[in-house]
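*Asks:* Here is a sequence with its predicted model. Questions after.
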Amino acid sequence: MNTLKVGDKVPSFSAKDENGNDIKLSDYQGKKLIVFFYPKANTPGCTAEACNLRDNYSELKAQGYELLGVSADSQKRQLSFKNKYQFPFPLLADEDHTLLNIFGVWGPKQFMGKKYDGIHRMTFVIDGDGVVEKVIEKVKTKDHAAQLL
């Protein structure tokens, strides 16, 4: 797993959001961007994390941040997740793992003794020039906004 680090330039990317719209890194030129990766929509930890960001969205926006959520779920699943919890930010459907590989969040994991490859829950803060400003590797799902603010 070759994860992006503070000071790295994020390679340009394009991905589909829950509505099939193309979202590009260049859309956020000159803006601070938070990209949070989560393993699976509608699971307890991912729901807690995304809802915490939703509940603190106005504060994050007031500090100049834009948000993007990313998982390997389908557009349909992302749309269902977004509608169910009324998230005000796009959820990217990275089924082909393009973003997961660019950011380096796909790799070996272990759960209850079982080893497998999956998405590591991580968050990246990117400055207006597309450079990683901060990486949060130990995400607190119920208090993630506080880690960012």
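*Replies:* That came through fine. Residues are numbered from 1 along each chain as shown.
*Asks:* going forward, measure contacts and count neighbours with C-alpha atoms only.
*Replies:* Fine.
*Asks:* For the protein, which segments count as helices?
*Replies:* 44-55, 57-62, 75-85, 98-103, 144-148 (DSSP state H).
*Asks:* I'd like those as JSON lines, with distance to residue 16 and mean neighbour count appended.
*Replies:* Shown next, in JSON lines, are those (distance: least, C-alpha to C-alpha, whole Å; neighbours: other C-alpha atoms under 10 Å):
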{"stretch": "helix 44-55", "distance to residue 16": "18", "mean neighbour count": "19"}
{"stretch": "helix 57-62", "distance to residue 16": "22", "mean neighbour count": "14"}
{"stretch": "helix 75-85", "distance to residue 16": "8", "mean neighbour count": "17"}
{"stretch": "helix 98-103", "distance to residue 16": "11", "mean neighbour count": "19"}
{"stretch": "helix 144-148", "distance to residue 16": "24", "mean neighbour count": "17"}
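*Asks:* do you know which of those lies nearest residue 32?
*Replies:* helix 57-62 (9.6 Å; C-alpha to C-alpha).
*Asks:* Serialize the helices of the chain to a markdown table and add fields for distance to residue 23.
*Replies:* Converted to a markdown table, these look like this (distance: least, C-alpha to C-alpha, whole Å):
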| stretch | distance to residue 23 |
| --- | --- |
| helix 44-55 | 19 |
| helix 57-62 | 18 |
| helix 75-85 | 13 |
| helix 98-103 | 12 |
| helix 144-148 | 22 |
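*Asks:* here's the one I want to compare it with:
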Amino acid sequence: MTKFLLIVHVLAAVVAVGPVTVAASMFPPAARRALDTPDDPRAAGTVELLHRICRVYGVVGVAVPVFGFATAGSMGVLGSAWLIVSIVLTALAAVVLGALVLPVQSALVEGGGTRQATVRLAMFTGMFNLLWAAVTVLMIVRPGSTTGA
């Protein structure tokens, strides 16, 4: 059962978090293009699509920690420091996405944003991506684990 939970956890991370990190990273330059060419429907459509990908896959991404907790429970590592740090970083990534990235994206999609907002958004997106990168490293290395690298 542990292997099944781990497979679902990793697949959920790849399928859900991957598209969010890519779409969120593509959003600021796409929003700048849309701001520079307000009469271009393709530019506006791209921004809307990237925002929708971030929203939908962000919700789907809830499966990642759900299966992560199930996997950690079956492995008996719920009290491990590396896992607790990963949980905290995952929660921070969720807050950055939900409170900083998606609201700025929404404002830009609705036409209420500025080029300065795209700069802030790029910074928030970078924070989100760095948090996920740190979680990924911790999941692979697992400091103190007998199965860690």
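*Replies:* Alright, I've got the coordinates. Predicted, not measured: the structure shown is a model, and the values here were computed from it.
*Asks:* How close are the two chains, by TM-score?
*Replies:* Scored against TM-score structural alignment, normalised by the length of the first structure, the superposed chains reach a TM-score of 0.25; 66 aligned residues with a C-alpha RMSD of 4.9 Å.
*Asks:* about what we covered before: any idea which of the helices of the first structure gets closest to residue 133 of the first structure?
*Replies:* helix 144-148 (11.2 Å).
*Asks:* sorry, back to before: select, out of the helices of the first structure, the one closest to residue 124 of the first structure.
*Replies:* Between residue 124 of the first structure and those, the shortest gap by C-alpha to C-alpha is with helix 98-103, which sits at 8.6 Å.
*Asks:* Mind giving me the packing neighbours of the closest one?
*Replies:* Secondary-structure packing of helix 98-103 of the first structure (3 or more C-alpha pairs under 8 Å, 6 or more residues apart in numbering; DSSP states H and E): no helix or strand packs against it.
*Asks:* Can you give me the neighbour number for residue 125 of the second structure?
*Replies:* 27 (other C-alpha atoms under 10 Å).
*Asks:* element containing it, please.
*Replies:* For residue 125 of the second structure, the element it lies in under DSSP states H and E is helix 115-141.
*Asks:* Return the set of buried residues in that helix.
*Replies:* Neighbour-count burial for helix 115-141 of the second structure flags 115, 117-118, 121-129, 131-132, 135, 138 (criterion: 16 or more other C-alpha atoms under 10 Å).
*Asks:* again, but for stretch 41-49 of the second structure
*Replies:* 43-44, 46-48.
*Asks:* Make TSV out of these and add secondary structure.
*Replies:* Formatted as TSV, the buried residues of stretch 41-49 of the second structure follow (DSSP: H, G, I helix; E, B strand; the rest coil):
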residue	secondary structure
43	helix
44	helix
46	helix
47	helix
48	helix
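*Asks:* Format those as a markdown table; extra columns: distance to residue 29 of the second structure.
*Replies:* Output for the buried residues of stretch 41-49 of the second structure, formatted as a markdown table (distance: C-alpha to C-alpha, whole Å):
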| residue | distance to residue 29 of the second structure |
| --- | --- |
| 43 | 10 |
| 44 | 12 |
| 46 | 11 |
| 47 | 9 |
| 48 | 13 |
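*Asks:* Out of these, which is nearest to residue 65 of the second structure?
*Replies:* Nearest member of the buried residues of stretch 41-49 of the second structure to residue 65 of the second structure, counting by C-alpha to C-alpha, is residue 48, at 27.1 Å.
*Asks:* re the thing from before, which helices and strands does the helix holding residue 125 of the second structure pack with?
*Replies:* helix 18-36, helix 81-95, helix 102-109.
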